[in-house]
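Participant: Fold the following and give me the result.
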Amino acid sequence: MTSVVIAAHNEEHVIGACLDALLGQRGPEAIEIVVSANGCTDRTAAVATRSGVTVIDRAEPGKTAALNAADLVATGFPRIYLDADIVVPPGGIAAITARFDASPRPLAVVPRRRLNTAGRPWPVRAYFSINQRMSPFRHGLFGRGMIAVSEAGRARFDVFPGVIADDLFFDSQFSDAEKAEASEVEVVVEAPFTTSDLLRRLVRVRRGNRQLRASAESGLVVAQVRPVDRWAWLRDAVVPEPRLVFAAVPYLIITVTAAVLARRPARAGREWGRDESTRGRRPEPEGGGT
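Facilitator: Below you'll find the predicted structure:
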């Protein structure tokens, strides 16, 4: 049996489509679905409550704690950790799990991602035109919203540590040779609908990455975190495709701004967190770009 674990915080607008896609999957093995709702103030748990889905409704917020709670309930392998806003295409679960039988046998498998930037303002589209060509985002486990691990892969660590960068932590547990991409499975990852939401997401990512690296250096977390590659944007994107030099300008401005903001303590009541623009009603794009 394959287990799918979903940690969900205020995902009532997107989790229904996610679960519909999972419940409609066809394959040789049954799928166990565990939704770990955490700190929700909306109808996430109610929307997720349906036949074939186990729902854990935790009052305390926190993604890694929610993942750990779900792991105590889930029984199957491979185990798939899925974001609540990801819609797995038909046959996607079977294709992902089949990849574990390939030679050499991977310990972690991810799908191919397609970034949806339609209707976003030019700075957002420019940022991702660079980002999606960078090696860490082409070969890492993060940024896809879906990570599958074998039983041996999951045994690499006991519980998820209390860090923000859970995807980077996952990535740090495996060498490149132990990872694989099921390229026939494509998931759509929604880009933020506004530049400010993109910036908010990047600040959270940078804070989380810094927290994980500090925890690894101090021995609080066992992880071989990939080093920061400050020139990947130039080497992997602009040099191979010089036309992207104009996109590099907003990319660098957004990246540097996020780095500066990430070093500042979050203001009470104004914490830089996840991108909410992709979690509910779609806002009007800035600048009207397509």
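
Participant: Please count neighbours and contacts with C-alpha atoms only from this point.
Facilitator: Noted.

Participant: Tell me who's in contact with the spatially closest residue to residue 8 that is not a sequence neighbour.
Facilitator: In space, and not counting its chain neighbours, residue 8 is closest to residue 37: 4.7 Å by C-alpha to C-alpha, 6 or more residues apart in numbering. Residue 37 sits next to 7-9, 44-45, 55-58, 66 when contact means C-alpha atoms under 8 Å, 6 or more residues apart in numbering.

Participant: which of the residues you listed lies closest to residue 82?
Facilitator: Closest approach to residue 82 among the contacts of residue 37 (C-alpha to C-alpha): residue 7, at 7.7 Å.

Participant: Assign the spatially closest residue to the closest one that is not a sequence neighbour to helix, strand or coil.
Facilitator: Closest residue to residue 7 apart from its sequence neighbours, by C-alpha to C-alpha, 6+ apart: residue 36 at 4.8 Å. Under DSSP: H, G, I helix; E, B strand; the rest coil, residue 36 falls in the strand class.

Participant: Tell me if I'm right that residue 36 and residue 59 touch.
Facilitator: No: using C-alpha atoms under 8 Å, residue 36 is not in contact with residue 59, being 10.5 Å away.

Participant: what comes into contact with the one helix or strand residue 258 maps to?
Facilitator: Assigned by DSSP states H and E, residue 258 falls within helix 245-262. For helix 245-262, the external contacting residues (C-alpha under 8 Å, 6+ apart) are 123, 126-127, 129-130, 199-200, 202-204, 206-207, 233, 238.

Participant: mind listing what's buried in it?
Facilitator: Using 16 or more other C-alpha atoms under 10 Å as the test for burial, helix 245-262 gives 245, 247-248, 250-251, 254-255, 258-259, 261-262.

Participant: Would you do the same for the sequence below? I want to compare the two.
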Amino acid sequence: MSVIVPASNEAALIGRCLEAMQASDPKPGAGSGSLPLPLPVEVIVVANGCDDNTAAIARRHATRFQAMGWDFKVLELGAVGKTGALNAGDTDAKFGTRVYVDADVVVSQPLLDQVGRALQVQRPVFVSGQVMIAPPKSSISKLYASIYRRVPFMSQGVPGCGFFAVNEPGRRRWRDWPKIISDDTFARLCFAPKERVSVEAGYYWPIVEGFANLVRVRARQNAGVREVARKYPRLMQNDDKPRLGAGGLLRLALGNPPGFAVYAGVALATRLRRDDGWARGR
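Facilitator: Take a look at the predicted model:
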């Protein structure tokens, strides 16, 4: 399988992302792991419009990947945007099975092996792991996360935030990545709910710090979903996002009043805010 890591000015985080992959246990590939047959693996870091040393830091990991029996390379591009970086990684990839990992994600040790096994089917599948929100530093973000991790979309579905994989039949569902805000939403909705698989292992995915940043990013996330619905309306038949409902909201509010107050405040402020451009998820 080809693991594609788009990275834009991620010097502070790319090392931790790659080290977590290298710590995979059991390791898929090179005849190890729990797969019945060796699974060749390559990792492609796509440095997109970087003006820091993201690419140089990534290259320091080449020797260890090679010792694991995994191919590894770094592509350096101009500022082509995230989906442009994904397209470049796909063009360079040797294998039809693809794993897409944001540079700020930290995988758990068994995740890549479990994902590799789940992808070994003939039917198209979308595979991800359990989203674990990385512990925030600010009190506001901690309270927001205490509710966000419990909403049905995060706790019951296969959201694929920052990490998802598709096998070769699944990747044929679309050609090039379109120029859109939310690549994970687009990819997820290319698959019916029954075609999405969640493995037991998880990964850490960060959120931004502070109320204003939470509002900014949530507004952008909402805009990304609306964009997919507008440009690809047929995909929305695959949207199975569960609703909280009045009862669910009440349970969250009574179970954690401070967290719910922050979460509801961010949601309200998002509705009142005009979108002003792209925003990172952290």
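
Participant: where does the TM-score land?
Facilitator: TM-score of the superposed chains, computed with TM-score structural alignment, normalised by the length of structure 2, equals 0.82; 262 aligned residues with a C-alpha RMSD of 2.6 Å.

Participant: picking that back up, what about the contacts of residue 37 of structure 1, which one has the most neighbours?
Facilitator: Among the contacts of residue 37 of structure 1, residue 8 has the most neighbours (other C-alpha atoms under 10 Å), with 29 neighbours.

Participant: Tell me which residues touch it, please.
Facilitator: Contacts for residue 8 of structure 1 (C-alpha under 8 Å, 6+ apart) come out as 35-38, 40, 44, 63, 83-84.

Participant: just the buried members of those?
Facilitator: Burial by neighbour count, 16+ other C-alpha under 10 Å: within the contacts of residue 8 of structure 1 this picks out 35-38, 40, 44, 63, 83-84.

Participant: Spatially, which two of those residues are the most separated?
Facilitator: With C-alpha to C-alpha as the measure, no two of those lie farther apart than 40 and 83, at 15.2 Å.

Participant: which stretches of the stretch 101-250 of structure 1 form strands?
Facilitator: Assigned by DSSP state E, counting those that start in this stretch, the strands in the stretch 101-250 of structure 1 fall at 108-116, 146-149, 179-190.

Participant: quick one: contacts of the last one?
Facilitator: Contacting residues not belonging to strand 179-190 of structure 1 are listed as 86-89, 92, 95-96, 99, 106-117, 141, 144-145, 278 [C-alpha under 8 Å, 6+ apart].

Participant: Can you give me the neighbour number for the closest residue in space to residue 228 of structure 2 that isn't next to it in sequence?
Facilitator: Spatial nearest neighbour of residue 228 of structure 2, excluding adjacent residues (C-alpha to C-alpha, 6+ apart): residue 186 at 6.4 Å. Using other C-alpha under 10 Å, residue 186 of structure 2 has 22 other residues around it.

Participant: Residue 158 of structure 1 matches what in structure 2?
Facilitator: Correspondence of residue 158 of structure 1 to structure 2, assessed by TM-score structural alignment: residue 175.

Participant: again with residue 68 of structure 1
Facilitator: In structure 2, residue 68 of structure 1 lines up with residue 87, judged by TM-score structural alignment.

Participant: Remind me which helix or strand that match belongs to.
Facilitator: Under the criterion of DSSP H and E, residue 87 of structure 2 resides in helix 81-92.

Participant: helices or strands up against that helix?
Facilitator: With contacts defined as 3 or more C-alpha pairs under 8 Å, 6 or more residues apart in numbering; DSSP states H and E, helix 81-92 of structure 2 has these neighbours: strand 2-7, strand 42-48.

Participant: Out of those, the one nearest residue 180 of structure 2 is which?
Facilitator: Closest to residue 180 of structure 2 of the helices and strands packed on helix 81-92 of structure 2 is strand 2-7 (C-alpha to C-alpha; 14.8 Å).

Participant: mean distance, that closest one to its aligned residues in structure 1?
Facilitator: When structure 1 is overlaid, strand 2-7 of structure 2 sits 0.6 Å from its aligned residues on average, using mean C-alpha distance after the TM-score superposition for structure 1.

Participant: just the angle between that strand and strand 42-48, please?
Facilitator: Angle of strand 2-7 of structure 2 versus strand 42-48, following axes from the mean of the first three to the mean of the last three C-alpha atoms, to 10 degrees, is 20 degrees.

Participant: So for the helix or strand just after strand 2-7 of structure 2, what gets flagged as buried?
Facilitator: Downstream of strand 2-7 of structure 2, the first helix or strand assigned by DSSP H and E is helix 14-22. By neighbour count on 16+ other C-alpha under 10 Å, the buried set for helix 14-22 of structure 2 is 14-19, 21-22.

Participant: can you state the direction angle for helix 14-22 of structure 2 and strand 196-205?
Facilitator: Inter-element angle recorded for helix 14-22 of structure 2 and strand 196-205: 130 degrees (by the same axes, to 10 degrees).

Participant: Near the match of residue 158 of structure 1, how many other residues are there?
Facilitator: By other C-alpha under 10 Å, 9 other residues sit near residue 175 of structure 2.

Participant: One more: residue 239 of structure 1?
Facilitator: Look at residue 239 of structure 1: counted by other C-alpha under 10 Å, it has 12 neighbours.

Participant: That one and residue 184 of structure 1: what is the separation?
Facilitator: Distance of residue 239 of structure 1 to residue 184 of structure 1, computed by C-alpha to C-alpha, to the nearest Å: 28 Å.

Participant: before we move on, what about residue 64 of structure 1?
Facilitator: For residue 64 of structure 1 relative to residue 184 of structure 1 (C-alpha to C-alpha), the value is 29 Å.

Participant: Relative to the centre of structure 2, find the outermost residue for me.
Facilitator: Relative to the centre of structure 2, the most outlying C-alpha is that of residue 254, 30.8 Å out, by C-alpha atoms, centre = their mean.

Participant: What's that one aligned with over in structure 1?
Facilitator: In structure 1, residue 254 of structure 2 lines up with residue 242, judged by TM-score structural alignment.

Participant: could you pull out the helices for the stretch 51-200 of structure 2?
Facilitator: 54-59, 62-68, 81-92, 111-118, 139-148, 152-155, 168-171, 183-189 (DSSP state H, counting those that start in this stretch).

Participant: which helix is the longest one in structure 1?
Facilitator: helix 195-217 (DSSP state H).

Participant: what's next to it, contact-wise?
Facilitator: Residues outside helix 195-217 of structure 1 that contact it (C-alpha under 8 Å, 6+ apart) are 121, 123-124, 163-165, 168-169, 191-192, 221-225, 254-255, 257-259, 261-263, 272-277, 286.
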